[in-house]
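Student: sequence and computational prediction follow.
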Amino acid sequence: MSPEYLLTTLVVVLAPGAGVLYTLSIGLTDGARASIAAAAGCTLGILPSLIAAVTGLAAILHTSALAFQIIKVLGVLYLLYMAWRTLRDTTPLAVETSASPRHSMMRTAAKGTLLNVLNPKLSLFFLAFLPQFVSASGPAAVIEMLMLGAVFMLVTLVIFIGYGCGAAWLRRHVVDRPSVQAWMRRSLAGVFVLLGARLAVSER
């Protein structure tokens, strides 16, 4: 595994995107434990795209305009739904005092997973990204791509946890005023809308 791959992976994962913003929003609103669940969910959501790239299914999205458009529309709708839910949530951003219920953690992780599953450009990214760093051929190439993908997922998990826990730490230092909390929610909702708009106008 080359240093170039690790550096490229680090840059790609650090770049702001739907998964990063979701993990940050969970850290700000629900605390560190929930943000870890969000990070895990977003990381798990990478797996279908990785498998699609390795097996060649991503090529279908690249050649089939209908398949790409269907998944893209679902992704846009889900991002808009996230923005709507963020605006509707008026729960005070109280500092976390106890562990969240298990079902809430599962729901948080599931939303993060769905966010990445409904991103058609993720599989196309892997299709273009992984082969550049594969030195083997035949069956060995598949194993190498899976290993590279596993490293990508591990880096994603670690960095997203850092993002989420950092946001949770900042939450503890936010002035406890409804106006500040409302501004934060509007900002997060606006970012989700912008991400949805960018996905809506994206080309392959």
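Tutor: Looks like it came in fine.

Student: every contact and neighbour count from this point should use C-alpha atoms.
Tutor: Will do.

Student: can you show me the strands along this structure?
Tutor: Read by DSSP state E, the chain holds no strands at all.

Student: OK, contacts around the nearest residue to Leu44 once chain neighbours are set aside?
Tutor: Nearest residue to Leu44, sequence neighbours excluded (C-alpha to C-alpha, 6 or more residues apart in numbering): Thr113, at 5.8 Å. Taking C-alpha atoms under 8 Å, 6 or more residues apart in numbering as the criterion, Thr113 is in contact with Gly41, Cys42, Thr43, Leu44, Gly45, Ile46.

Student: isn't Thr108 up against Ala38?
Tutor: Yes - Thr108 lies in contact with Ala38 (C-alpha atoms under 8 Å); the separation is 5.6 Å.

Student: take this one as well and set it beside the first:
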Amino acid sequence: MSFSLWLAFVAASAVLLIIPGPTILTVISYSMAHGRRANVPLIAAVALGDSTALVLSLLGLGALLATSAFWFTAVKWAGGLYLIYLGIKLLRAGVSRSDLAAPKVPGSRWRLFANTWLVTALNPKGIIFFVAFLPQFIQPDAAVAPQLWLLASTFVVMATLNATLYAVFAASASRLLASPRAQRRFNLAGGSLLSVAGVWALLAKRAA
């Protein structure tokens, strides 16, 4: 994998991670309710949860992509179309106060860890997204499995850092996300990036 392609993945992942999803909203809510003592279990849960989701998405994916050019192209096209669908959906999304509703806060740090891990790891949409997103940054002329694991490891590190920042600045993040203007900006940035990534995947395969 070229360094420039890896940097493109880092940039795309950074924009996507900033957009608050169920995991980040859970982290913010729990951090505000329990204070700094909740940060360590929450951050550990995000790291383990993303690792779990990525491993589930990569099981069999590497072998499938390495099987033939046909399956590599099929996965790239399916993933590109799915990313375009997600991008359009996010661009058309409105602002909903219900998205910012805090979940019921458990009392113990173990329950905090377990709940956050479940939200992060067992989200089917997240697993499907990884299957669609990671192959867009794979070089077909190089070994597939090492590239997938490099991208997965990079994403987990970035997701952990992102969760750490949100947890540390939970109160400020909560006020920011309560702004309809901020939500629209998040949706616009994320939807645009997903759509561009999907179109890029489709055009790249046509050129090949």
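Tutor: That came in fine, so what should we check first? Computed from a predicted structure; not experimentally measured.

Student: one step back: of Thr108 and Ala38 of structure 1, who's got more company?
Tutor: More crowded of Thr108 of structure 1 and Ala38, by other C-alpha atoms under 10 Å: Ala38, with 33 against 24.

Student: could you find the closest non-adjacent residue to the more buried one?
Tutor: Using C-alpha to C-alpha, 6+ apart, the nearest residue to Ala38 of structure 1 is Ala109, at 4.7 Å.

Student: show me what the one you found aligns to in structure 2.
Tutor: The equivalent of Ala109 of structure 1 in structure 2 is Ala121 (alignment by TM-score structural alignment).

Student: list the contacts for the residue lying closest to Asn123 of structure 2 once chain neighbours are set aside?
Tutor: Spatial nearest neighbour of Asn123 of structure 2, chain neighbours left out: Ala53 (7.9 Å); criterion: C-alpha to C-alpha, 6+ apart. Counting by C-alpha under 8 Å, 6+ apart, Ala53 of structure 2 makes contact with Thr120, Ala121, Leu122, Asn123, Gly126, Ile127.

Student: residues near the last one, how many?
Tutor: If I follow you right, that is Ile127 of structure 2. Ile127 of structure 2: 21 surrounding residues under other C-alpha under 10 Å.

Student: ok, now which ones touch it?
Tutor: Contacts for Ile127 of structure 2 (C-alpha under 8 Å, 6+ apart) come out as Ala53, Leu54, Leu56, Ser57.

Student: make JSON lines from the residues you listed and add distance to Ala69 of structure 2 to it.
Tutor: Listed next are those as JSON lines, based on distance: C-alpha to C-alpha, whole Å:
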{"residue": "Ala53", "distance to Ala69 of structure 2": "26"}
{"residue": "Leu54", "distance to Ala69 of structure 2": "23"}
{"residue": "Leu56", "distance to Ala69 of structure 2": "23"}
{"residue": "Ser57", "distance to Ala69 of structure 2": "20"}
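
Student: ok, of those residues, which one's closest to Ser172 of structure 2?
Tutor: Nearest to Ser172 of structure 2 among the contacts of Ile127 of structure 2 is Ala53, at 28.4 Å by C-alpha to C-alpha.

Student: and Ala189 of structure 1, how close does it get to Ser64 of structure 1?
Tutor: Per C-alpha to C-alpha, to the nearest Å, Ala189 of structure 1 is found 31 Å from Ser64 of structure 1.

Student: and the two? Which one has more around it.
Tutor: The residue with more neighbours, out of Ala189 of structure 1 and Ser64, is Ala189; 24 against 11, by other C-alpha under 10 Å.

Student: so the more buried one touches Leu79, yeah?
Tutor: No - with contact defined as C-alpha under 8 Å, Ala189 of structure 1 does not reach Leu79; the gap is 9.2 Å.

Student: so what does Pro135 of structure 2 match up with in structure 1?
Tutor: So, by TM-score structural alignment, Pro135 of structure 2 is matched to Ser123.

Student: sorry, back to before: quick check: of the contacts of Ala53 of structure 2, which lies closest to Phe169 of structure 2?
Tutor: Thr120 (19.8 Å).

Student: enumerate every residue touching the closest one.
Tutor: Counted by C-alpha under 8 Å, 6+ apart, Thr120 of structure 2 has contacts Pro22, Thr23, Ala45, Val46, Gly49, Asp50, Ala53, Gly126.

Student: try 10 Å
Tutor: For Thr120 of structure 2, the contact set (C-alpha atoms under 10 Å, 6 or more residues apart in numbering) comprises 21-24, 26, 45-53, 114, 126-127.

Student: likewise for Phe113 of structure 2?
Tutor: By C-alpha under 10 Å, 6+ apart, the contact list for Phe113 of structure 2 reads Ala38, Asn39, Val40, Pro41, Leu42, Ile43, Ala44, Ala45, Val46, Leu48, Gly49, Pro106.

Student: list only buried entries from the residues you listed.
Tutor: For the contacts of Phe113 of structure 2, a burial check counting by 16 or more other C-alpha atoms under 10 Å picks out Ala38, Asn39, Pro41, Leu42, Ile43, Ala44, Ala45, Val46, Leu48, Gly49.

Student: what lines up with Ala58 of structure 1 in structure 2?
Tutor: With TM-score structural alignment as the criterion, Ala58 of structure 1 matches Phe72.

Student: what number of residues lie near the residue nearest to its match when sequence neighbours are not counted?
Tutor: Closest residue to Phe72 of structure 2 in three dimensions, ignoring its sequence neighbours and counting by C-alpha to C-alpha, 6+ apart: Leu65, at 4.7 Å. By the measure other C-alpha under 10 Å, the count of residues near Leu65 of structure 2 is 22.
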